[in-house]
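Novice: everything below, folded, please.
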Amino acid sequence: MVIEQYEVRKSYRQNEILRKSFNELASGIFGINFEDWYKNGYWTDKYNPYSIVTENKVVANVSVNKMEFISNGKSVKYLQLGTVMTDKKYRNMGFIKTIMQEIEKDYYDIVDGIYLFANDSVLQFYPKFGYKKSTEYQYSKVISNKFNEVGMARDKQARQIQMNNKEEWSLFEKAIENSVNNCAFEMKNNKELIMFYVTQFMKNNVYYVENESAYVIAENNEDELFLHNIFSGKIVNVDSIVEAFGYDISKVVLGFTPLINQGYQVEKLCKDNTTLFLKGKGFDLFEEKEYIFPTLSHA
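Specialist: Take a look at the predicted model:
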């Protein structure tokens, strides 16, 4: 009988063998691969997989994401846990529990809180570690001014940016770095995570609105606009951003908490197979303030 030896490995992104094994597991379970992100220089120590490894094979993992948010004008430091996965052959062996204990030992006393988004199959698991279910709030607005004064549909002023080369990436990175807070609860100092999105899944969702000097990440679904985030050197008028996508837009949904919520409908956010869990005093005002974690902050 062969007895396998297991160990917790972390901070191994530069280990090609372990990184390849991690990517194979992530691809098999979630259909995602972090190799391009690594090669493009965006995988830094802000994203740190904690993995159970046997014979140079990653068989279970919980990734630590170091997060900073601006809330009520103050910086708060969180950990977001993500990429929670176990190879089918190695399930029900307590590996995720072992990893969670290791993470808490390393970080719990040095952050304001820890959070994660869990699927329905593990809703009874995380409360064992002191995590509590929480609610996010989403903001939307019906747009009534579909036509201008002379009854003509307005041309779209939002210019789509093709995020397919490093020159465009560099310009966008600078916009992120120099942006003011356009959200009431905004992720800061993590351009790497945003670049994960716009260099892969959301290459076609980056726009530039010249009259606001703002980069916008948005999904335009016929008459509904989903705004993921806005990056600009000044606080922008969200209504002006929406108008730049044309007067055929009849509704805007925000993937962030607006600075000014007047005029918005606020609803509890209910996602299929997704529950938010929080742990720590750093979240005391989260629900009271009716916040949402920006969609581009999900890891």
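Novice: going forward, measure contacts and count neighbours with C-alpha atoms only.
Specialist: Fine.
Novice: grab the nearest non-local neighbour of G282.
Specialist: D112 (4.6 Å; CA to CA, 6 or more residues apart in numbering).
Novice: again with L123
Specialist: The spatially closest residue to L123, leaving aside those adjacent along the chain, is T275, at 7.8 Å (CA to CA, 6+ apart).
Novice: so that neighbour is in contact with N119, correct?
Specialist: Yes. Using CA atoms under 8 Å, T275 is in contact with N119, at 6.4 Å.
Novice: neighbour-wise, which of those two wins?
Specialist: The neighbour comparison of T275 against N119 (other CA atoms under 10 Å) goes to T275, with 20 against 12.
Novice: where's that one relative to S121, distance?
Specialist: Distance of T275 to S121, computed by CA to CA, to the nearest Å: 10 Å.
Novice: next one: C183
Specialist: Distance from C183 to S121, by CA to CA: 32 Å.
Novice: one more to line up against the first:
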Amino acid sequence: MQTKQLTLNNKTYTLHIAYQANERMRQAFNAMTFDFWEFTFEPYYQSGYWDDNCILFSLFEGEQLVAHTTLSLFTTYTADQRLHLGQLGTVMTLPSHTKQGLSRFLMESIFESYNDKLDGYFLFANDTVLEFYPKFDFYAVLEHQASKAFCKQPTTHTVQRLDLTDITDLHCFQHYLKNGHTGCRFDTHSYGLAHFYCYANPAFGYAESIYLIPELDTLLIAQHEKDDLMIYQAYYLKDNLVDQAFNALADAQTNRVVLGYTPIDTGYTYNPYKEEDLTLFVSPALITYFEEQPTMIPLLSHT
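Specialist: The predicted structure is shown next:
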């Protein structure tokens, strides 16, 4: 935890960084997060999997949290290099404290602390604040999502749905997170965030969407959505047999596979993708990854 007192616009604030172990301040953060986004980070903290890659930057005025930004750190693997990236998320300012430069101060504090450690940044901006981030040299880019037509074939492979409340299944899940390959061209896989989505917050729906195909040494986080099989992430230990794993999990109604990440594999069609009311912004170093070839930030890496 780091703490710094400062004055902005003749008001005194305290900047607290990485303070989640402080219950009083964490509960203030959770309350503000629920007011803005209708979820909290408390289950994540209680799970024990909140690691050093999820860093809180908050301004307090006295005991009141008034502005916040979360920095999430990723080691991202592309086709030809390894990148150290930061995602800015959970951006919040109390309505009574907007237009006072507080969000600007938090972003500048993050840049001051991490610019020499990171190769670039990205964030998902609400469409009401699209004019704010270009002031910090962020650029809006369009994501593209991979999909392909699919027809289920006969298979003898078995599918086991994991229950992460069972310690054996949890350890299996963690084995794939630690040792598996993703076959993802822009891989922002995070051990902590995987637990955030799939373990700490069952209400998100992913906890019941984890499937193991033992014969293929492959684990899928996936959901059936009408005629689509939505694959949020795939992990394999040895050979890339994800197509066979998709076939094992598909049902007779499945006529398309849709991915929540950008695959290395060929044979996919790419279509523009944009979440409702959100636009992806990236720092200059990342623009080429989205403009020169179809790319998306893996859905389970969003904060």
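Novice: quick one on the thing from earlier: quick one: which of C183 and S121 of the first structure has more around it?
Specialist: It is C183, of C183 of the first structure and S121, that has more neighbours when counted by other CA under 10 Å, with 21 against 9.
Novice: the second structure: which residue goes with that one?
Specialist: In the second structure, the residue matched to C183 of the first structure (TM-score structural alignment) is C184.
Novice: spit out the contact partners of that match.
Specialist: By CA atoms under 8 Å, 6 or more residues apart in numbering, the contact list for C184 of the second structure reads 78, 261-264.
Novice: show me the helices in the second structure, by range?
Specialist: 23-37, 42-47, 102-114, 167-179, 191-195, 242-249, 287-291 (DSSP state H).
Novice: TSV for those, including distance to S301 of the second structure and mean neighbour count?
Specialist: Conversion of those to TSV gives the following (distance: least, CA to CA, whole Å; neighbours: other CA atoms under 10 Å):
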stretch	distance to S301 of the second structure	mean neighbour count
helix 23-37	17	16
helix 42-47	15	15
helix 102-114	19	16
helix 167-179	13	15
helix 191-195	7	20
helix 242-249	20	20
helix 287-291	16	14
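Novice: need these in CSV (columns: distance to Q145 of the second structure).
Specialist: Below are the helices of the second structure laid out as CSV (distance: least, CA to CA, whole Å):
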stretch, distance to Q145 of the second structure
helix 23-37, 25
helix 42-47, 28
helix 102-114, 29
helix 167-179, 23
helix 191-195, 20
helix 242-249, 17
helix 287-291, 12
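Novice: and the match of C183 of the first structure, how far from C151 of the second structure?
Specialist: Taken as CA to CA, the span from C184 of the second structure to C151 of the second structure is 23 Å.
Novice: which bit of the second structure covers stretch 38-53 of the first structure?
Specialist: With TM-score structural alignment as the criterion, stretch 38-53 of the first structure aligns to 45-60.
Novice: in the matching stretch, which residues are buried?
Specialist: Buried residues in stretch 45-60 of the second structure, defined by neighbour count with 16 or more other CA atoms under 10 Å: 45, 49-50, 53-60.
Novice: A118 of the first structure matches what in the second structure?
Specialist: Match for A118 of the first structure (TM-score structural alignment): A125.
Novice: quick check: the equivalent of E215 of the second structure over in the first structure vs S170 of the first structure, distance?
Specialist: Matched across to the first structure, E215 of the second structure falls on N211, judged by TM-score structural alignment. Relative to S170 of the first structure, N211 of the first structure is positioned 21 Å away (CA to CA).
Novice: go on, F196 of the first structure?
Specialist: 14 Å.
Novice: in the stretch 151-300 of the second structure, which spans are strands?
Specialist: In the stretch 151-300 of the second structure, the segments counted as strands under DSSP state E, counting those that start in this stretch are 160-161, 210-213, 218-225, 228-236, 256-259, 269-273, 278-282.
Novice: can you name every helix or strand that the fourth one contacts?
Specialist: Identification of packing neighbours for strand 228-236 of the second structure by 3 or more CA pairs under 8 Å, 6 or more residues apart in numbering; DSSP states H and E yields helix 167-179, strand 218-225, strand 256-259.
Novice: so who does the alignment partner in the second structure of G130 of the first structure touch?
Specialist: Aligned against the second structure by TM-score structural alignment, G130 of the first structure finds its counterpart in D137. With contacts defined as CA under 8 Å, 6+ apart, D137 of the second structure is in contact with 283-284.
Novice: mind telling me what T75 of the second structure corresponds to in the first structure?
Specialist: Checking TM-score structural alignment: T75 of the second structure goes with E68.
Novice: excluding chain neighbours, give the residue nearest to that match in space.
Specialist: Spatially, and ignoring its direct neighbours in sequence, E68 of the first structure is nearest to K77 (4.7 Å; CA to CA, 6+ apart).
Novice: the one you found and N211 of the first structure, how far apart?
Specialist: K77 of the first structure is 34 Å from N211 of the first structure, by CA to CA.
Novice: so which of the two has more stuff around it?
Specialist: Taking other CA under 10 Å, K77 of the first structure and N211 do not tie; K77 has more neighbours (16 against 12).
Novice: which residues touch the aligned partner of that one in the second structure?
Specialist: K77 of the first structure maps onto H84 of the second structure when the alignment is built from TM-score structural alignment. Shown in contact with H84 of the second structure (CA under 8 Å, 6+ apart): 73-76, 117-120.
Novice: about what we covered before: which of the contacts of C184 of the second structure are conserved in the first structure?
Specialist: Cross-checking the contacts of C184 of the second structure against the first structure gives 261-264 as conserved contacts, using both residues aligned by TM-score structural alignment, their matches' CA atoms under 8 Å.
Novice: how about JSON lines for those, with neighbour count and distance to H189 of the second structure added?
Specialist: As requested, these are arranged in JSON lines below (neighbours: other CA atoms under 10 Å; distance: CA to CA, whole Å):
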{"residue": "Y261", "neighbour count": "27", "distance to H189 of the second structure": "10"}
{"residue": "T262", "neighbour count": "25", "distance to H189 of the second structure": "12"}
{"residue": "P263", "neighbour count": "22", "distance to H189 of the second structure": "13"}
{"residue": "I264", "neighbour count": "14", "distance to H189 of the second structure": "15"}
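Novice: take those and write them to JSON lines, including distance to H68 of the second structure.
Specialist: Putting those into JSON lines (distance: CA to CA, whole Å) gives the following:
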{"residue": "Y261", "distance to H68 of the second structure": "28"}
{"residue": "T262", "distance to H68 of the second structure": "30"}
{"residue": "P263", "distance to H68 of the second structure": "34"}
{"residue": "I264", "distance to H68 of the second structure": "36"}
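Novice: for the closest residue in space to D120 of the first structure that isn't next to it in sequence, what are its contacts?
Specialist: Nearest residue to D120 of the first structure in three dimensions, chain neighbours excluded: N273, at 5.1 Å (CA to CA, 6+ apart). Residues near N273 of the first structure by CA under 8 Å, 6+ apart: 118-120.
Novice: fine, thanks again, bye for now.
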